[in-house]
Structure formats: C-alpha cells, structure tokens
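Chemist: what shape does this take:
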Amino acid sequence: MPNTYTQIHLHLVFAVKHRTAVISPSWKYKLYHYMTGIIHNHTHKLLAINGMPDHVHLLMGMRPTQSLSNLMQQLKQDSSKWINENRLTANRFAWQEGYGAFSYGKSQLPAVIHYIENQEEHHRTRTFLDEYRRFLDAFDVDYDERYLFKPLE
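Modeler: Sure thing, here's the model as predicted:
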C-alpha cells in the first residue's frame, strides 16, 4: 500500500474454552512460537507474548492489510489445530469465543511488554476475570457481565 503509514499497537487477551488451565509449562513456549509464526505470516509484528495456563496475552504491531477479527479467527483456529494435532491436551482443545483488544501508543509499549512478561506475578493476587474486568474498566469499554468469558464448569 503506497502512501499508507500506520502505527497500530494492540494488546490482545483471550482465554482457553471454559477457562480451563490446560496450557502446560512443558509446551507453552512452543505454542507461543507457533502463534508468533501465524502473526508474522500475516505481516504483523509480535512484540510480546505470555500467559497463564488458562489465557494468553500478546502485544503486536498490526498492519492495516487484515481485519483484527480475521487475524484472531486465524490465530485461534490454527493454534487449536496445532495443539490438537500434537495431542498436547488430554481432551480436545479450543479457545473461548471472543477476545479483548486494547490499543496503546508507542511510548506505552515498554510498560505493556513488562506487564505481559510478568503474568505469573500479576496472577498471584488477581484472577483472570478480575484482570480482564480491570482492562475493560480502564479502557472505558461498555460490557455486559453475561457476555464475559464463560465461567468455569
């Protein structure tokens, strides 16, 4: 796209279906590497990725050549398929519907990267749902509790 200049930085948050804690420390970095490849293959730039056994955070520079919803569909679909083909979980793996997407300016990126890199520390005192609500509130996103990530079953 000649004469198109953008600077779009997005922090994406998404959860395992029913928020089950199945992303194992033994293979989570392989998953992150696989997801990085998906993002790069769509010409976006991954800046940070980390998570917990029940959810993932990633920060990326996004090119305007693809919609966010299309990228998230591809990322979830391809990574689920990879997890299932490699039989990394006892049951069929799936991501929960929906995701959070929060935009940041370039000067804010170091703090966001630090936050993503230190997920274990943040979750010593805060659940995933509490964390997610805090993001929604901080970004003044209207939401309905009934449509947040499905509760544990």
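
Chemist: contacts, neighbours, all on C-alpha from now
Modeler: OK.

Chemist: and for Gln86, the neighbour number?
Modeler: Quick fix: residue 86 is Asn, not Gln. 9 (other CA atoms under 10 Å).

Chemist: how about Glu131?
Modeler: Other residues near Glu131 come to 14 when the count uses other CA under 10 Å.

Chemist: could you also give me the structure for this second sequence? I'd like to compare it with the first:
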Amino acid sequence: MSTSLRKASHSVFSIHLHVIFVTKYRRQVLTKEMIKDAKKVFQRILESNYSILSNCEGEADHLHLLIDLHPNNNISNLVSSLKSASSRILRKKYPQEIAQHYWGKNAKLWHDSKCIISCGGAPLEVIKQYIDNQSGGKES
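Modeler: Below is the predicted model of the structure:
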C-alpha cells in the first residue's frame, strides 16, 4: 500500500480513515457473502465520490474499512451514504438471514453510531495488517 500523495485539480492530499461499522445490537448477522457484497457497495459509492476503498474486512458483528478519502467529501455524509446503501442492498438480497436477527421491513442493519479514526498516527501497513486479520464473518 502506498502512502504517496494523490492529486486533484487544486489539491494534493493523503487522507486515510479507518471506519468501523457495528451491526445493530451487535447481532452476529454478517456472513462472508454479505461482507463481500458490502465491499462492492462501498467501492461503488467511494469511487463515485473520488475516494478509494483500500481495504475492508470484518466479522459477523462489525466491519472495518480503510478509506483513501478525497478532500471534497463531507465525512459524515459519506459515511451515512455507505451505511444506508449497504443496509438497503443487504436487506434486499438477504431478507431471510437478516429477518432472523431483526424484525420489520425497515429494520436497520447498522448501529446509529460510527467510529472514524484518522490514520496519521500509525503506519498504514499496520492498520492494513490489522484489518486483514479480521476473520471475514461467520460461516454461511
């Protein structure tokens, strides 16, 4: 993973965020397939916002994302988009699996809170290694 600077029309930047999403009530709902599908959603949304999903792994009750952020983004709005889109798509694709843990057609998958950590203090390789060591969800 490179820590080199990225360039935009009027800026040079290197902004890396470690974002953690936790499932509502810390339910053990995420499978490996759900995590793979969530990654695709995250990549699509981040690319449309000129940002990069550098890494994404997790377990049955949470996901870690390492994001190379473009400075034109409002972090809170971007994170809200990631959570709402992934929840909507996963609930649509895996209704029976999610219904085992949550009820109601508009049940939230993610807890309302979020953890966002600037990655300036630790080397990115250490954070990447930490995320890579996440187990990848429960068995399907």
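
Chemist: now Ile49 of the first structure, what's its secondary structure?
Modeler: When the structure is reduced to helix, strand and coil (DSSP: H, G, I helix; E, B strand; the rest coil), Ile49 of the first structure reads as strand.

Chemist: from Ala8 of the second structure, how far off is the nearest residue to Lys24 of the second structure once chain neighbours are set aside?
Modeler: Ranked by CA to CA, 6 or more residues apart in numbering and with sequence neighbours excluded, the top spatial neighbour of Lys24 of the second structure is His111, at 4.2 Å. In this structure, His111 of the second structure and Ala8 of the second structure are separated by 34 Å, where distance is defined by CA to CA, to the nearest Å.

Chemist: neighbour count winner among the two?
Modeler: The residue with more neighbours, out of His111 of the second structure and Ala8, is His111; 14 against 11, by other CA under 10 Å.

Chemist: counterpart of that one over in the first structure?
Modeler: Correspondence of His111 of the second structure to the first structure, assessed by TM-score structural alignment: Gln96.

Chemist: that match and Val16 touch, don't they?
Modeler: Yes. Gln96 of the first structure is within contact range of Val16, at 5.3 Å (criterion: CA atoms under 8 Å).

Chemist: the strands in the second structure, which residues?
Modeler: In the second structure, the strands defined using DSSP state E lie at 6-8, 11-13, 16-22, 52-59, 62-68, 115-118.
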